[in-house]
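S.K.: Build the 3D model from these lines:
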Amino acid sequence: MEFMLILTIAQKRELKARAHPINPVVIIGKTGLTSSVIKELNCALLSHELIKVKVQVDDRTLRNALFEETCQQLDAAPVQHIGKIFVIYRPKPEDSNIKPTKQCSEKNKRTSAHRTKRSFQG
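M.R.: Next comes the predicted model:
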């Protein structure tokens, strides 16, 4: 059962202020909401609660529909939509034991040790 979280005006104002310095963490391409994009958005919301999303779609009405659909699929609250940037909020689950899944947390880890230029110098 999917629903969209509703925020008061004061909550939206506070979240907009918190979101101002944040950079977009997920980019939605011209193909729209694929399952992998939804998974990445879900991981980002589990980690950060408040995220910015950049959209590569030029059509304004399509972006509005995409914003609403994204929030509905993720059970999140739409905070702000300016141009091609969405700000989405979903509070962390009340069970603080719930952490991002293994796929979310290990995505960017390197498999081998990274050697810098200085480490090769004797």
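
S.K.: going forward, measure contacts between C-alpha atoms and count neighbours the same way
M.R.: OK.

S.K.: can you map out the strands along the chain?
M.R.: 26-28, 50-55, 77-82, 85-89 (DSSP state E).

S.K.: To Ala44, which of the ones you listed lies closest?
M.R.: Each of those has some distance to Ala44 by CA to CA; the shortest is strand 50-55, at 7.1 Å.

S.K.: Taking their axis directions, the closest one and strand 85-89 sit at what angle?
M.R.: 150 degrees (axes from the mean of the first three to the mean of the last three CA atoms, to 10 degrees).

S.K.: Before we compare anything, build this one as well:
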Amino acid sequence: MLTGKQKRFLRAEAHHLSPIFQVGKGGVNENMIKQIGEALEARELIKVSILQNCEQDKDEVASEIHKGTKGEIVQQIGNIIVVYKESKENKKLELPKVK
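M.R.: This is a model prediction of the structure:
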């Protein structure tokens, strides 16, 4: 579980990122979850955009991504979801310490 300070740090880091996944009409499926999981392992922090034609609710999409990848939902603004998961091999981000 991330603290408020850590989430603020990750939001700042994600600000300049472009979404690398789009959830469309088919919604979230297992293949997408697998690809998002691999991208999180490589990058740690990604953005996912939800297209207008997505039939699932935004909160439902965020929940499925969270459950499937075991990543943390850092932020959800409009149709963009920011997801973080600490990488086992490619650690890039150093989160602020919890006191």
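
S.K.: is it possible to export the strands of structure 1 to a markdown table including mean neighbour count and distance to Arg118 of structure 1?
M.R.: Below are those laid out as a markdown table (neighbours: other CA atoms under 10 Å; distance: least, CA to CA, whole Å):
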| stretch | mean neighbour count | distance to Arg118 of structure 1 |
| --- | --- | --- |
| strand 26-28 | 17 | 33 |
| strand 50-55 | 21 | 36 |
| strand 77-82 | 18 | 44 |
| strand 85-89 | 22 | 39 |
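
S.K.: Leu50 of structure 1 -> structure 2?
M.R.: In structure 2, the residue paired with Leu50 of structure 1 according to TM-score structural alignment is Leu45.

S.K.: So its match versus Asp59 of structure 2, what's the distance?
M.R.: Going from Leu45 of structure 2 to Asp59 of structure 2 by CA to CA, to the nearest Å gives 19 Å.

S.K.: follow-up on the earlier one: Ser119 of structure 1: which of the strands of structure 1 is closest?
M.R.: Proximity to Ser119 of structure 1 (CA to CA) singles out strand 26-28 among the strands of structure 1, at 33.2 Å.

S.K.: which bit of structure 2 covers that closest one?
M.R.: The aligned range for strand 26-28 of structure 1 is 21-23, by TM-score structural alignment.

S.K.: what do we get in structure 2 for Phe86 of structure 1?
M.R.: Using TM-score structural alignment, Phe86 of structure 1 pairs with Ile81 in structure 2.

S.K.: From what I see, that match and Glu64 are in contact.
M.R.: No. With contact defined as CA atoms under 8 Å, Ile81 of structure 2 does not reach Glu64; the gap is 11.8 Å.

S.K.: Could you tell me which residues touch both of the two?
M.R.: Shared contacts of Ile81 of structure 2 and Glu64 (CA atoms under 8 Å, 6 or more residues apart in numbering): none.

S.K.: can you give me the helices for structure 1?
M.R.: Ranges of helices in structure 1, per DSSP state H, are 9-19, 35-48, 60-74, 102-105, 117-120.

S.K.: Who are the contact partners of the residue most central in space within structure 2?
M.R.: Taking CA atoms, centre = their mean, the centroid of structure 2 lies closest to Val83, which sits 1.7 Å from it. Listed by CA under 8 Å, 6+ apart, the contact set of Val83 of structure 2 reads 40, 45-48, 66, 71-75.
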